[in-house]
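[1] let me see the structure of the following:
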Amino acid sequence: MGARRRPNFVRRGLSDVSSRGDGFRVAKAGGSALSALLALALLAGCGGHPKGVMTPVALAQPSNTSQVDMLVATTRQPSGDPATLFSGERSPTLSMTDVAVSIPPDSRRAPGTVQWPRKLPPNPETDFAVTRVREMASEDEARTWFRAHNKDGHVLLFVHGFNNRYEDGVFRLAQIVHDSGAQATPMLFTWPSRARVFDYNYDKESTNYSRTALEDTLRTLANAPNVKDVTILAHSMGTWLTMEALRQMGIRDGKIAPKIENVILASPDIDLDVFAKQWTDMGDERPKFTIFVSQDDRALALSRLISGDVSRLGAIDPSAEPYRTQLETAGITAIDLTKVETDDGLHHGKFAESPEIVQLIGQRIIKGQTLTDSEITLGEGITAVVAGTAKNVGTVAAATITAPVTIIEGRGTPPKQVRLNETLASDERSQRAVP
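    Alright, predicted model coming up:
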């Protein structure tokens, strides 16, 4: 098979990574990865919540709560405990479960938040609560569920990130669907994360373990006659899994299934060089891609440090050259959330915790609307930059760039060392054939 052209990544070095003056510095090049990991563990441990929330609770009638029904596919090992359902260990069998989540009235919670119970059982009037769990005994049963719930033909498939338990993905998807108002059937693909900061490498290998299962799930959705289109929303390490599954589909089938129309990569924890190769291997007919980035993302700063000091896609500055031009020529929409303020101490979940951004996902991107209008308003206090045109509407910035889908063939010499805040450019390795 002939070589395909791809955007490539050249690095220009910075000596360290910081969170822009908030007192947290990950490390200098060659610094202590262990110290950084300990710092991240402390941050991640600040806001724990009760485990074992998957046991269904009864709703009082009448109730002012909202409900989100979802289909959950997982490569996790069943835990044997109805309070957790699945563990962080790997299963060779894909399990499917029907889950319903009750969400408290809007007067009891702020948009963008998952209201975890402080004690068990949860109170549906104040907490997120599971109200139904039903294991699917067969693929036919899952198809029956889908036919009953997929009224308009639109599907939103969420792939969670690193350090997530089963219930983390369930509650996060419920929150996104509710707060975004997305008119799409929710489906969660949850892979075997041990939900421990020091198991980063185990989690990464679990995404590789799960990529064929996700590929098969996507193909099944695309082949379903009652499905019109599929939007994939992936976060953090889940973006790696998503890109690998799409890459495999592109190689195996010669193309990405046309019904997979939108791919949203939020805080993508992907090596820039690897992303370029994955992009190429998908083939020439790709879905519409949107990436959410933030240069103050602490989790991605650490990931870079422990991954050979190669910058992560989710930490680039899309308004800087040559990123800007390369994103335009690749047709990738980039939304910069660096100045968006949320309560996320790691600055790693802004896509779901900012009401304006989660509305953008549900009301614009999932509907397939291209963000090319320089008058676009993402919400009060947000600035949009579209294809080189800036529109100031407040104090918070979201830079958006999009253009037609064409890839520039790059020529040049690969750099000797990888650093942060790199640029999209070219290297001669881009001419290698797809395996």
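
[2] when you work out contacts or count neighbours from here on, use the C-alpha atoms and nothing else.
    Will do.

[3] next up, the contacts around Phe189.
    Residues counted as contacts of Phe189 (CA atoms under 8 Å, 6 or more residues apart in numbering) are Val72, Ala73, Thr74, Leu157, Phe158, Val159, His160, Leu214.

[4] ok, the fifth one touching Trp191?
    It refers to Phe158. No - checked against CA atoms under 8 Å, the pair Phe158 and Trp191 is beyond contact range at 11.2 Å.

[5] which of the two has more neighbours?
    Counting neighbours by other CA atoms under 10 Å for Phe158 and for Trp191 shows that Trp191 has the greater number, 36 against 25.

[6] contacts only, for the more buried one.
    For Trp191, the residues meeting the contact criterion (CA under 8 Å, 6+ apart) are Thr74, Thr75, Arg76, Gly88, His160, Ser206, Thr207, Ser210.

[7] what residues sit buried inside the helix or strand the second one falls within?
    It stands for Thr75. Thr75 belongs to strand 66-78 when elements are defined using DSSP states H and E. Judged by neighbour count (16 or more other CA atoms under 10 Å), strand 66-78 contains these buried residues: Gln67, Val68, Asp69, Met70, Leu71, Val72, Ala73, Thr74, Thr75, Arg76, Gln77, Pro78.

[8] please apply the same query to stretch 284-302.
    Within stretch 284-302, the residues that count as buried by 16+ other CA under 10 Å are 284, 286-302.

[9] and the helices in the protein?
    Secondary structure of the chain (DSSP state H): helices located at 33-44, 139-149, 166-180, 200-223, 237-253, 272-281, 298-306, 323-330, 350-353, 355-360.

[10] so which elements touch the third one?
    To tie it back to what came earlier, the one meant is helix 166-180. Using 3 or more CA pairs under 8 Å, 6 or more residues apart in numbering; DSSP states H and E as the contact test, the elements touching helix 166-180 are strand 66-78, strand 86-103, strand 185-190, helix 355-360.

[11] if we can go back for a sec, go through the buried residues of strand 66-78 and name the one nearest Pro104.
    If you rank the buried residues of strand 66-78 by distance to Pro104 using CA to CA, Gln67 comes first, at 9.0 Å.

[12] please report the distance of the closest residue in space to the closest one that isn't next to it in sequence from Asn150.
    Excluding its sequence neighbours, the residue lying closest to Gln67 (CA to CA, 6 or more residues apart in numbering) is Ser102, at 4.5 Å. Distance of Ser102 to Asn150, given as CA to CA, to the nearest Å: 19 Å.

[13] second chain to compare with the first, below:
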Amino acid sequence: MTGAGGSGAKGARGRALAPVLAALGLLALAACARPEGVLVPVAVGDTPGTRVDMLVATTRAPSTAPGVVFTGERGDALAFTDVAVSVPADRPVGSIQWPSGPNGDPAREFVVSRLEPLQRTDIAAWFTARHGKKRRVLVFVHGFNTRFDASVFGYAQFIADTDASLVPVLFSWPSRGRVTDYVYDRESANFSRSDLAYVLTSAAASPKVDEVVVMAHSMGAWLAVEALRQIALKNGRIPAKITNVVLASPDLDIDVFERQMVDIGPSRPKVTIFVSRNDKALGISRLLAGQVTRVGAVDLNDPQYAARLERARDITVVDLTALQGGDALNHSVFATQKDIVGLIGARLAGGQDLSEEDGLVARVGGGVGMAVGSVAAAPILVFSGGRN
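    The predicted model follows:
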């Protein structure tokens, strides 16, 4: 009897692990397909395409290898870099055309056209050079398993596709870009929270900046919320210029997140969360975290989660489970699914809150219907927590 039971238990564990191992394989294959050393400035000239100028703040250690710039190890100090990325024209929304080597072809591949270190004293001048009646800054925090070059190209893709005319600031923390280094990446996010808090408060304090929107993906969501919590505990509140926080597929323990929101307090930015029950990467994270549900994979049809969210002030959850398209793991739908990219871009370009429900209850490109209701009845479920 014991042997039979043990065999059954092993079989159940094997069946549970099968999709996780498959997801890990997909992540590993995707990483192996990308060449290294591609961040070598290339002359772009009159090549058609989009130019994305971004300010990069990083806690990574610098690299001496050509075209790598920063490693996945932890640096001694926060570093700033002025980066320009050339994005080729006529490509599918949500896609990145990786350069085949250090001398990429700007006509068909993503390439870096400028990469210059900055001192902290140079940053005000960098913002001054960004034109526009209103300087709205979008600070993006990447997720787990992300090399420095992937963070730069990934953010450039999102900015080019949303076309929202925001000033892009990338916060790149020390991820080794390997699926086997989940715990290291997690500790690296913890290592970086004071530096991200500095970047956010400095942006909000700058007279060159009118508004700050924070967007964080996956494990970067934990880092972003922790940085905001640290700011709130230190200063008593979040700066008023930080108006919106967008958490895409957040790899965040739901119990921890609830406590973080309490610590941040009632005077917090509006929070929008993109979730999917089909997120395979968060399935791995849940397994590693002792089967604790991740915020990015909550089931809005489960009464216990609905009740908890109902008590949350100024939090909107957008369930993307029913959408097709995007990456193979359903972990980057916010940046790779063309309808969602278009929706986010339209909202940001118009200076609107992503958390405003009336903006989500609409039709966007591709005929995706936005509606409040069960996922079975509508492609997207929008759930808004209580408001004061």
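
[14] mind putting the contacts of Phe189 of the first structure in a markdown table, distance to Thr126 of the first structure included?
    As requested, the contacts of Phe189 of the first structure are arranged in a markdown table below (distance: CA to CA, whole Å):
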| residue | distance to Thr126 of the first structure |
| --- | --- |
| Val72 | 24 |
| Ala73 | 28 |
| Thr74 | 28 |
| Leu157 | 27 |
| Phe158 | 25 |
| Val159 | 26 |
| His160 | 24 |
| Leu214 | 34 |
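
[15] what's the helix or strand for Gly359 of the second structure?
    Secondary structure assignment for Gly359 of the second structure, by DSSP H and E: helix 357-360.

[16] neighbouring contacts of that helix?
    Counting by CA under 8 Å, 6+ apart, helix 357-360 of the second structure makes contact with Thr316, Arg347, Leu354, Met370, Ala371, Val382, Ser384, all of which sit outside it.

[17] which residue in the second structure lines up with Ala39 of the first structure?
    Alignment of Ala39 of the first structure against the second structure is given by TM-score structural alignment, with Ala22 as its counterpart.

[18] what's the neighbour count on that match?
    Neighbour count of Ala22 of the second structure, defined by other CA under 10 Å: 13.

[19] same question for the one 3 residues further on.
    Other residues within reach of Gly25 of the second structure, judged by other CA under 10 Å, total 13.

[20] again, but for Leu329 of the second structure
    18.

[21] and it, what does it touch?
    Contact criterion CA under 8 Å, 6+ apart gives Ala23, Leu26, Asp279, Lys280, Ala281 as the residues in contact with Leu329 of the second structure.

[22] what distance do you get for the closest residue to Leu305 of the first structure other than its chain neighbours to Val197 of the first structure?
    Nearest non-adjacent residue to Leu305 of the first structure, counting by CA to CA, 6+ apart: Ala33, 6.5 Å away. When CA to CA is applied, the distance between Ala33 of the first structure and Val197 of the first structure equals 13 Å.

[23] likewise for Ser180 of the first structure?
    29 Å.

[24] what do you get for Leu38 of the first structure?
    Applying CA to CA to Leu38 of the first structure and Val197 of the first structure gives a distance of 9 Å.

[25] okay, Ser180 and Val197 of the first structure: which has more neighbours?
    Taking Ser180 of the first structure and Val197 together and counting by other CA under 10 Å, Ser180 has the greater number of neighbours (21 against 18).

[26] that one -> the second structure?
    With TM-score structural alignment defining the correspondence, Ser180 of the first structure maps onto Thr162 in the second structure.

[27] my guess is that match contacts Ile344. True?
    Yes - applying CA under 8 Å as the test, Thr162 of the second structure and Ile344 come out as touching, 6.8 Å apart.

[28] okay, which residue is most central for the second structure?
    Among the residues of the second structure, His217 comes closest to the average C-alpha position under CA atoms, centre = their mean, at 2.5 Å.

[29] mind listing what that one touches?
    When contacts are counted by CA under 8 Å, 6+ apart, His217 of the second structure touches Val141, His142, Gly143, Leu247, Ala248, Ser249, Pro250, Asp251, Ser332.

[30] count the neighbours of the equivalent of Ala398 of the first structure over in the second structure for me.
    Ala398 of the first structure maps onto Ile380 in the second structure when the alignment is built from TM-score structural alignment. Residues within reach of Ile380 of the second structure, counting by other CA under 10 Å, total 23.

[31] now do the one 3 residues further on
    Using other CA under 10 Å, the number of residues around Phe383 of the second structure comes to 22.

[32] now render the helices of the first structure as JSON lines, adding distance to Val53 of the first structure.
    Below are the helices of the first structure laid out as JSON lines (distance: least, CA to CA, whole Å):
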{"stretch": "helix 33-44", "distance to Val53 of the first structure": "19"}
{"stretch": "helix 139-149", "distance to Val53 of the first structure": "23"}
{"stretch": "helix 166-180", "distance to Val53 of the first structure": "7"}
{"stretch": "helix 200-223", "distance to Val53 of the first structure": "22"}
{"stretch": "helix 237-253", "distance to Val53 of the first structure": "23"}
{"stretch": "helix 272-281", "distance to Val53 of the first structure": "36"}
{"stretch": "helix 298-306", "distance to Val53 of the first structure": "26"}
{"stretch": "helix 323-330", "distance to Val53 of the first structure": "41"}
{"stretch": "helix 350-353", "distance to Val53 of the first structure": "21"}
{"stretch": "helix 355-360", "distance to Val53 of the first structure": "25"}
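
[33] closest to Leu337 of the first structure out of the ones you listed?
    With respect to Leu337 of the first structure, and counting by CA to CA, the nearest of the helices of the first structure is helix 350-353 at 7.2 Å.

[34] where does the closest one end up in the second structure?
    Aligned by TM-score structural alignment, helix 350-353 of the first structure falls on residues 333-336 of the second structure.

[35] mean deviation, the matching stretch versus the first structure?
    Relative to the matching residues in the first structure, stretch 333-336 of the second structure has an average distance of 0.4 Å after the fit, by mean CA distance after the TM-score superposition for the first structure.

[36] pretty sure Leu27 of the second structure sits against Gly177.
    No - the criterion here is CA under 8 Å, and Leu27 of the second structure misses it with Gly177 at 9.8 Å.

[37] those two - which one has more neighbours?
    Gly177 (22 against 18).

[38] tell me which residue of the first structure matches up with that one.
    Alignment of Gly177 of the second structure against the first structure is given by TM-score structural alignment, with Ala195 as its counterpart.
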